[in-house]
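Colleague: Okay, predicted coordinates and the sequence, questions at the end:
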Amino acid sequence: MCRWAAYIGQPIFLEDIVSRPGHSLIHQSQCATQCHTAINADGFGIAWYGEKPEPGLYRDAMPAWSDQNLRSLTASVKSGLFLAHVRASTGTASSRNNCHPFTYGRWSFMHNGQVGGYDCFRRSAEMLIPDSLYAQRKGATDSEALFLVAIAEGLEQDPKGALERAAARLEALAREKGCAPYMRLTAAFSDGERLYAVRYASDEHAPTLYHRWSETRSGRAVVSEPLEDGEGDWDEIPPGSFCTFDAAGLTIEPFCPVRQPERHLRESLARSAAAR
């Protein structure tokens, strides 16, 4: 499975999360400890927010540890909100378009997990993406499909509810046409003002997720794995949780994917089109 890290707070250099810590994201790409796949070599990406509403985006299909441009970028760029990801493919090709984070307008999204048997119902999953959003479909992953379906479900107006509905629709396909585990999900996404994170699974094995406030940085890191081996003050986010991080602190709510009636989907699509 993939590894990822996100940050919100006072601006810091990206390297303070991505490469400098003892168990940084780049280190995890070579030696992850809390997932089935120790090596994450199928690409990487970073989305960061600065002066503009839309995030900057840098992605490549090469292993993160071998890219000197990545180290130069993270050593030079400061941001108060960013998402970083190293990829371990669950079946789709290693390509730049399949690397996280994915972006749409001011939104950025990254995912760790799987939708069980996705290759068996990929066409059906694609049909969940409305025509108005399909031009944004650049790659072939279940992660990008989940993001675009969530946008169609009203992510811009209702982040928690939209992701619950999108996850429910893909989980329903996995139960009908795929295989167990039907859904394992940790994800982080942002509109440039708030950072959202979710931890969920249809079984007892939700991917790991932690957060920690740093007084030194005046910011909070949200990660798949703690960034330093000896730090004991990382808090684990419980399974079935939806988190909102902003200037006011942290809110944790239950995350309960429930498929909604088709009428609700039509209303969500109308709201999304009106917002554009």
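Modeller: Received, thanks.
Colleague: contacts, neighbours, all on C-alpha from now
Modeller: Fine.
Colleague: Assign Gly80 to helix, strand or coil.
Modeller: Here Gly80 takes the strand state, with states given by DSSP: H, G, I helix; E, B strand; the rest coil.
Colleague: didn't it look like it was pressed against Leu14?
Modeller: No. Using CA atoms under 8 Å, Gly80 is not in contact with Leu14; the gap is 9.2 Å.
Colleague: Quick check: the closest residue to Ala61 other than its chain neighbours vs Ala88, distance?
Modeller: Spatial nearest neighbour of Ala61, chain neighbours left out: Gly43 (3.8 Å); criterion: CA to CA, 6 or more residues apart in numbering. From Gly43 across to Ala88, the span is 8 Å (CA to CA, to the nearest Å).
Colleague: ok so, going back, between Gly80 and Leu14, who's got more neighbours?
Modeller: Legend: neighbour count by other CA atoms under 10 Å for Gly80 and Leu14, higher for Leu14 (27 against 19).
Colleague: Show the contacting residues for the closest residue to the more buried one other than its chain neighbours.
Modeller: Using CA to CA, 6+ apart and skipping the chain neighbours, the partner closest in space to Leu14 is Thr74 (4.6 Å). By CA atoms under 8 Å, 6 or more residues apart in numbering, the contact list for Thr74 reads Phe13, Leu14, Glu15, Val18, Ser19.
Colleague: okay if I get the residues you listed as CSV plus distance to Tyr134?
Modeller: Below are these laid out as CSV (distance: CA to CA, whole Å):
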residue, distance to Tyr134
Phe13, 34
Leu14, 31
Glu15, 34
Val18, 31
Ser19, 35
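Colleague: out of the residues you listed, which are inside helices?
Modeller: Counting by DSSP state H, the contacts of Thr74 place Glu15, Val18 in helices.
Colleague: Among the contacts of Thr74, the buried ones, what's the PyMOL command?
Modeller: Buried members of those, identified by 16 or more other CA atoms under 10 Å, are gathered into one PyMOL selection as follows:
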select buried, resi 13+14+15+18+19
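Colleague: on that earlier part again, could you measure the residue nearest to Leu14 against Ala93, distance?
Modeller: 26 Å.
Colleague: Mind giving me the packing neighbours of the top helix by length along the chain?
Modeller: For the chain, the longest helix by residue count, based on DSSP H, is helix 159-177. Judged by 3 or more CA pairs under 8 Å, 6 or more residues apart in numbering; DSSP states H and E, helix 159-177 is in contact with strand 107-115, helix 122-127, helix 142-152, strand 183-190.
Colleague: Put this next to the first one:
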Amino acid sequence: MCRWLAYSGGALQPSTVILDAQHSLVAQALNSPLGKETVNGDGFGFGWYPEGQPGAEPAYFHSIEPAWNDQNLRELTRSVRSPLFFSHVRAAIAPPIQQTNCHPFRYKNWMFMHNGALADFSRVKRDLTFAVDPSLYPHILGTTDSEVLFYLALTLGLMDDPVAAMGAAIRMVEMVGHDHGIAFPMQGTVAITDGVTIWAFRYSSQGRTRSLFHSVDVETLREMYPDAERLKLFAPGDRLVVSEPLNDLPGVFQEVPESTVAIVAASGYRHEPFLTDSA
């Protein structure tokens, strides 16, 4: 489907993880061992919050070029520093390859990205899109199921309670899907942020969701790998959520369990059960 990463911590040069890691996001665009599709070359996106402005409106850069072949991505991620950023490489299933279909999506100070799919989206698209609040509908610029899911969650209160709103949006997807005879309507991992906190969801109707991991505490990693020079690039409060690990070192990344939301805040990680009741 796609691959993504989310970073939160001290202001960091995004190229450190998007370009320079052993299994960086750009490397995963070419070869994704844990992805449903090995190659994710149908465009990419990079969204970031300005240093010193937590919760401000983020900037973003979208391109339909393969991530490994875009010099602008290299220039940009090596030129800015950001305390919180998202990046996403896309493997298009059905919607066309165009900039408005590239993640992350943005509304005010919020960003959203998704790896997965709403099954048989063409059959449920009308019902779900018409459930979006009329004031939000004009902001839907692309044709993806992911963008509709974002605006559906905004309609259902994302800015007040992201976990409850995301749960309500997915339950609506499942209800509409079941009404159309779709057995497993929802698949995917989702990242949402307001520029301060990151909420990372792993859920599918079938209970077989795409992979999701987050990094272990940097100080713990330095104790585990005292000779690892690369760890010196990161401060104690730096945290990553990723579709798949960025290196082969055992214990650096911890898998997020099925039907879980991982909440990334200044205090660290917190896991909560997500939609564990039967649909």
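Modeller: It's in. Everything numeric here is computed off the predicted structure, so don't read it as measured data.
Colleague: Superpose the two chains and report the TM-score.
Modeller: Remark: TM-score between the superposed chains equals 0.90 [TM-score structural alignment, normalised by the length of structure 1]; 260 aligned residues with a CA RMSD of 1.7 Å.
Colleague: quick one on the thing from earlier: wait, what's in contact with the residue nearest to Ala61 of structure 1?
Modeller: Gly43 of structure 1 sits next to 59-64, 86-88, 94-96, 99 when contact means CA under 8 Å, 6+ apart.
Colleague: how does it look with 6 Å?
Modeller: By CA atoms under 6 Å, 6 or more residues apart in numbering, Gly43 of structure 1 lies in contact with Asp60, Ala61, Met62, Pro63, Arg87, Cys99.
Colleague: out of the residues you listed, which are inside strands?
Modeller: Of those, the ones assigned to strands by DSSP state E are Asp60.
Colleague: aligned partner of Ala152 of structure 1 in structure 2?
Modeller: In structure 2, the residue matched to Ala152 of structure 1 (TM-score structural alignment) is Thr155.
Colleague: Quick check: its match vs His114 of structure 2, distance?
Modeller: For Thr155 of structure 2, the distance to His114 of structure 2 - CA to CA - is 17 Å.
Colleague: One more: Ser259 of structure 2?
Modeller: From Ser259 of structure 2 across to His114 of structure 2, the span is 15 Å (CA to CA).
Colleague: ok, the two, which is more surrounded?
Modeller: A direct count of neighbours by other CA under 10 Å for Ser259 of structure 2 and His114 places His114 higher, at 27 against 20.
Colleague: Stretch 159-172 of structure 1 vs structure 2, average offset?
Modeller: Compared with structure 2 after fitting, stretch 159-172 of structure 1 deviates on average by 0.7 Å (mean CA distance after the TM-score superposition for structure 1).
Colleague: could you pull out the helices for the stretch 151-279 of structure 2?
Modeller: Ranges of helices in the stretch 151-279 of structure 2, per DSSP state H, counting those that start in this stretch, are 162-179, 218-224.
Colleague: just checking, which of these sits deepest inside the structure?
Modeller: Stretch with highest mean neighbour count among the helices of the stretch 151-279 of structure 2: helix 162-179 (a mean of 20; mean count of other CA atoms under 10 Å).
Colleague: Can you find the partner of Thr210 of structure 1 in structure 2?
Modeller: For residue 210 of structure 1 the amino acid is Tyr, not Thr. Matched to structure 2 by TM-score structural alignment, Tyr210 of structure 1 sits across from Phe213.
Colleague: Could you tell me how many residues sit around the nearest residue to that match once chain neighbours are set aside?
Modeller: Spatial nearest neighbour of Phe213 of structure 2, chain neighbours left out: Glu255 (4.2 Å); criterion: CA to CA, 6+ apart. Glu255 of structure 2 has 16 neighbours, counted by other CA under 10 Å.
Colleague: what do you get for Gly192 of structure 1?
Modeller: Using other CA under 10 Å, Gly192 of structure 1 has 20 neighbouring residues.
Colleague: Identify the spatial nearest neighbour of it, chain neighbours not counted.
Modeller: For Gly192 of structure 1, the nearest residue in space outside its immediate sequence neighbours is Tyr49; the separation is 6.1 Å by CA to CA, 6+ apart.
Colleague: any idea how far Arg194 of structure 1 is from that neighbour?
Modeller: 11 Å.
Colleague: which one of these two has more residues nearby?
Modeller: A direct count of neighbours by other CA under 10 Å for Tyr49 of structure 1 and Arg194 places Tyr49 higher, at 23 against 13.
Colleague: Run through the residues that contact the residue most central in space within structure 1.
Modeller: Residue closest to the average C-alpha location in structure 1 (CA atoms, centre = their mean): Met110, at 2.2 Å. Listed by CA under 6 Å, 6+ apart, the contact partners of Met110 of structure 1 are His100, Pro101, Ala187, Ala188.
Colleague: now those residues as CSV including neighbour count and distance to Leu173 of structure 1?
Modeller: What follows is these, written out as CSV (neighbours: other CA atoms under 10 Å; distance: CA to CA, whole Å):
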residue, neighbour count, distance to Leu173 of structure 1
His100, 31, 23
Pro101, 28, 24
Ala187, 24, 19
Ala188, 25, 23
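Colleague: With distance to Gly9 of structure 1 as extra columns, can I get the helices and strands packed on helix 159-177 of structure 1 in TSV?
Modeller: Formatted as TSV, these follow (distance: least, CA to CA, whole Å):
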stretch	distance to Gly9 of structure 1
strand 107-115	17
helix 122-127	36
helix 142-152	24
strand 183-190	13
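Colleague: On the three-state scheme, Gly50 of structure 1 is what?
Modeller: Three-state assignment for Gly50 of structure 1 (three-state DSSP): coil.
Colleague: Excluding residues flanking it in the chain, which one is nearest Ser214 of structure 1?
Modeller: Arg220 (6.0 Å).
Colleague: Can you find the partner of the one you found in structure 2?
Modeller: In structure 2, Arg220 of structure 1 lines up with Arg239, judged by TM-score structural alignment.
Colleague: Hmm, that match is touching Gly10, no?
Modeller: No. The criterion here is CA atoms under 6 Å, and Arg239 of structure 2 misses it with Gly10 at 9.2 Å.
Colleague: With neighbour numbers in mind, choose between these two.
Modeller: Neighbour count, other CA under 10 Å: between Arg239 of structure 2 and Gly10, Arg239 has more, with 23 against 17.
Colleague: how far away is the more buried one from Cys2 of structure 2?
Modeller: 21 Å.
Colleague: try Thr260 of structure 2
Modeller: Counting by CA to CA, the gap from Thr260 of structure 2 to Cys2 of structure 2 is 19 Å.
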